[in-house]
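Engineer: Sequence plus predicted model, see below.
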Amino acid sequence: MERIEAELFTDGGNDAVVRVPGRRFPGVLVQGDSLYVLRCDVAEVVEACERGDLDEASDSAGLLLAHLDALLARYEVTLSEHEIPRPY
């Protein structure tokens, strides 16, 4: 394990925006439990598709997209507040 100093642009919650040394742009730190929830959400979409239940797949995918959109919006607002251009 290596200890480093990182720049913290938001609070240290589940979706903290941080920049580690050597990186031009910050990233979003996703805690392990939150990563697992995202994985489970994707699995629900896949399982519904495999069953042919497109309504459930669409609903699950919509919820997943909303969650990712919220993460991305927080990231973009943070970049804007710190006058950092988007990496995309």
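Structural biologist: Thanks, I have the structure now.

Engineer: switch to C-alpha atoms for all contacts and neighbour counts from now on
Structural biologist: Noted.

Engineer: Specify the local secondary structure of Val28.
Structural biologist: strand (DSSP: H, G, I helix; E, B strand; the rest coil).

Engineer: neighbours around it, how many?
Structural biologist: Residues near Val28, counting by other C-alpha atoms under 10 Å, number 17.

Engineer: and the comparison structure, right after this:
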Amino acid sequence: MERIEAELFTDGSNDAVVRLPGRRFPGVLVQGDSLHILRSAVAEVVEACERGDVDEARDSSGLLLVDLDALLARYEAALNEHEIPRPY
């Protein structure tokens, strides 16, 4: 394990925006349990598609999109607050 200093652009919650040394743009630190939840949400969509259940796939993917939009909004707000251009 290597210890480094990173720049923290938000509070240290489950989806902290941080920049690691040597990186031009910050990233989002996703905790392991949150990553597992996101993976499970994608699996629900895939399973619904495999069953041909379009309604469930649409509902599950809609919830996943809401979660990802919130994560992206937090990232973009942190960039805006610190006058960092978006990398996309």
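Structural biologist: That came through fine. Remember, it's a predicted structure, so these values are computed and weren't measured experimentally.

Engineer: Spatially, what comes nearest to Phe25 of structure 2 if we skip its sequence neighbours?
Structural biologist: Leaving aside its sequence neighbours, Phe25 of structure 2 sits nearest to Arg19 (C-alpha to C-alpha, 6 or more residues apart in numbering; 6.3 Å).

Engineer: for Val18 of structure 1, that is, sorry about that
Structural biologist: Closest to Val18 of structure 1 by C-alpha to C-alpha, 6+ apart is Leu8, at 4.6 Å.

Engineer: For the counterpart of the one you found in structure 2, give me its contacts.
Structural biologist: Taking TM-score structural alignment as the criterion, the aligned counterpart of Leu8 of structure 1 in structure 2 is Leu8. Each residue near Leu8 of structure 2 by C-alpha atoms under 8 Å, 6 or more residues apart in numbering is listed here: Ala16, Val17, Val18, Arg19.
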